[in-house]
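Enquirer: pasted the sequence and its predicted model underneath.
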Amino acid sequence: MTDDRRIPPAALALGLAGLLPFLWSAATQLFPAVAAFGATWLPPMFLGSYVGLTYGTVILSFMSGALWGFAARAPEAGPLPYALAVIPALWVFFTVTDASDTSSIFLIAGFVGLLLLDATFAAQGLAPRWWMKLRLLLTAVVVACLSVALL
């Protein structure tokens, strides 16, 4: 018998790997030597808050797709789950418009809001039972990394 609350190893490994750009963003903001090293090999878009904002925008949109998949599991629920699923992508599209602190705050709020949507879908039994364990872990790291830009 398997524990359906245990995060599958592949989901955990890939979820943690997906944190690397956020961790890199924070590291290049906190440690000038890391930023200088990165600058010798990478364009500015892949350093500092830029990489966190850019990658965060991609991931928040990607997560709308995951929510859409959950919504598809409940066609009897009507259009509401689908409408909820597109909120993260629309949020990031309309609020993260530059590399300002305001965009960082909006992106952080988007990830916190995504966590609430994750919990909503999980409470309805549309997400796997392990989903919230993974999402809480990943969201905590993402929010911490994105918050570095506000220091």
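Expert: Nice, I can see it. Numbering: from 1, shown residues only.
Enquirer: from here on, just use CA atoms for contacts and neighbour counts.
Expert: Will do.
Enquirer: and the lengthiest helix in the chain, what's buried?
Expert: For the chain, the helix reaching the highest residue count under DSSP state H is reported as helix 48-72. Residues of helix 48-72 classed as buried by neighbour count (16 or more other Cα atoms under 10 Å): 48-57, 59-61, 63-65, 67-71.
Enquirer: next one: stretch 138-150
Expert: Under 16+ other Cα under 10 Å, the buried positions of stretch 138-150 are 138-139, 142-143, 145-149.
Enquirer: one more: stretch 78-93?
Expert: 81-82, 84-89, 91-92.
Enquirer: and here's the other structure:
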Amino acid sequence: MNRIPTAPLLLGLAGLIPFVWGAATYLNGGLQAWGASHLGPRFVGPYVQLFYGSVILSFMSGVLWGFATKTSGSRAATGYALSVLPALWAFFMTGGGPVSAGMNLIFGFAGLLILDAAFSAWGLTPQWWMRLRMLLTVIVIACLSVGVFL
């Protein structure tokens, strides 16, 4: 079964809202002003993306840890070690201003996709996992790129 189940697909797409919102408020001054006045300045532009991106990389570390529990021996040890990398990356690499933090999050999400592929190749993920992760990662990187490259 390669079809992404409805619940993970909808929840994954809903999880993109802060990234898309951040890009939209970066590109539209009126929307940014409205968001800043109604939600607060930390919930617009790159600021919401950077904070939320760090949270999601940490969350994904937990997901990978869960996949590592499905194996044993040296592969499990490798899986556990690799699973903490996204959270550590978010912790150490998202300071220094919005452009460098955004670029580091782009690298973090690209690296996470590589880890997803490894866990998938090891047979630890659902068959549809890479389809979902590719879709979500492309959108996340596109949204983060707005604050980094524009």
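Expert: Arrived safely, thanks for sending. Keep in mind that this is a model prediction, so the values were computed, not measured.
Enquirer: for the two chains, what TM-score is obtained?
Expert: The TM-score (TM-score structural alignment, normalised by the length of structure 2) is 0.96; 148 aligned residues with a Cα RMSD of 0.9 Å.
Enquirer: Provide the aligned range in structure 2 for the longest helix of structure 1.
Expert: Counting by TM-score structural alignment, helix 48-72 of structure 1 pairs with residues 45-69 of structure 2.
Enquirer: hmm, who's touching the matching stretch?
Expert: Contact partners of stretch 45-69 of structure 2, identified using Cα atoms under 8 Å, 6 or more residues apart in numbering, comprise 18-19, 21-26, 32, 41-42, 75-77, 79-80, 83-88, 90-91, 94, 98, 101-102, 105, 108-109, 112, 116, 119, 124-125, 144, 147.
Enquirer: and stretch 15-24 of structure 2, by the same measure?
Expert: With Cα under 8 Å, 6+ apart as the criterion, stretch 15-24 of structure 2 contacts 31-32, 43-49, 52-53, 136, 139-140, 143-144, 146-147.
Enquirer: if you set the cut-off to 10 Å instead, what comes out?
Expert: 9, 26-27, 31-32, 35, 42-53, 56, 136-137, 139-147 (Cα atoms under 10 Å, 6 or more residues apart in numbering).
Enquirer: what range does it cover in structure 1?
Expert: Going by TM-score structural alignment: stretch 15-24 of structure 2 matches residues 18-27.
Enquirer: list the buried residues in the matching stretch.
Expert: Within stretch 18-27 of structure 1, judged by 16+ other Cα under 10 Å, the buried ones are 19, 21-27.
Enquirer: I'm done for today, thanks for sticking with me.
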